[in-house]
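Visitor: sequence isn't available, so here's the structure alone:
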């Protein structure tokens, strides 16, 4: 059941991050899920200790866990944009 929640919440967080970074027209639903889940891993690694919380990948579905996962997805898209275009956007 947790895997299904990862997919749903990861898709929503990836979609929201792509809206913030203005890459929504370039990616579909599957890439939004991937960005959400991988971004949550990145956020847990970079921002989790800073905020003292987990992410959706560590079964922390609190507001702070969702925020860290969302910020990780935004950071992931910023890195991809920087490597692809030479600017964050």
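Guide: On my side now, so go ahead. Given the structure is predicted, the values throughout are model-derived calculations rather than measurements.
Visitor: drop to CA atoms for contacts and neighbour counts, all remaining ones
Guide: Fine.
Visitor: ok, longest helix in this protein?
Guide: Assignment by DSSP state H gives helix 63-85 as the longest helix of the chain.
Visitor: next, the buried residues of it.
Guide: Residues 64-78, 81 are the ones in helix 63-85 that count as buried (16 or more other CA atoms under 10 Å).
Visitor: what sits up against it?
Guide: 13-14, 16-18, 20-21, 35-44, 46-48, 51, 53-56, 60, 87-89 (CA atoms under 8 Å, 6 or more residues apart in numbering).
Visitor: use this one as the comparison:
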């Protein structure tokens, strides 16, 4: 059950990040991967800057979305170079 929730949160976060950062859409599997990797990125970066979002599913989606947006922004910068 936890894996299913993990995948759903990753998919939602990746989809939202794709909407925020224009020009990026990776399909269902790609969005899940971007959301999961984004959650890992945010899990590393947010505590460093002192941001605490809270707990729960909504907080997890916000957390993963922030990380996914950062990830897509970095990918966009690398593609331009």
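Guide: Cool, the structure landed. Quick caveat: nothing in here was measured; it's all calculated off a predicted structure.
Visitor: in strands, which of the contacts of helix 63-85 of the first structure appear?
Guide: Among those, none falls in strands (DSSP state E).
Visitor: show me which of those residues are buried.
Guide: 13-14, 16-18, 21, 35-44, 47-48, 53-56.
Visitor: roughly how far does the residue nearest the centre of the second structure sit from residue 2 of the second structure?
Guide: The residue lying closest to the centre of the second structure (CA atoms, centre = their mean) is residue 68, at 2.8 Å. Per CA to CA, to the nearest Å, residue 68 of the second structure is found 20 Å from residue 2 of the second structure.
Visitor: swap in residue 70 of the second structure?
Guide: 25 Å.
Visitor: kindly report the same for residue 29 of the second structure.
Guide: Following CA to CA, the distance that separates residue 29 of the second structure from residue 2 of the second structure is 18 Å.
Visitor: neighbour-wise, which of those two wins?
Guide: residue 29 (13 against 7; other CA atoms under 10 Å).
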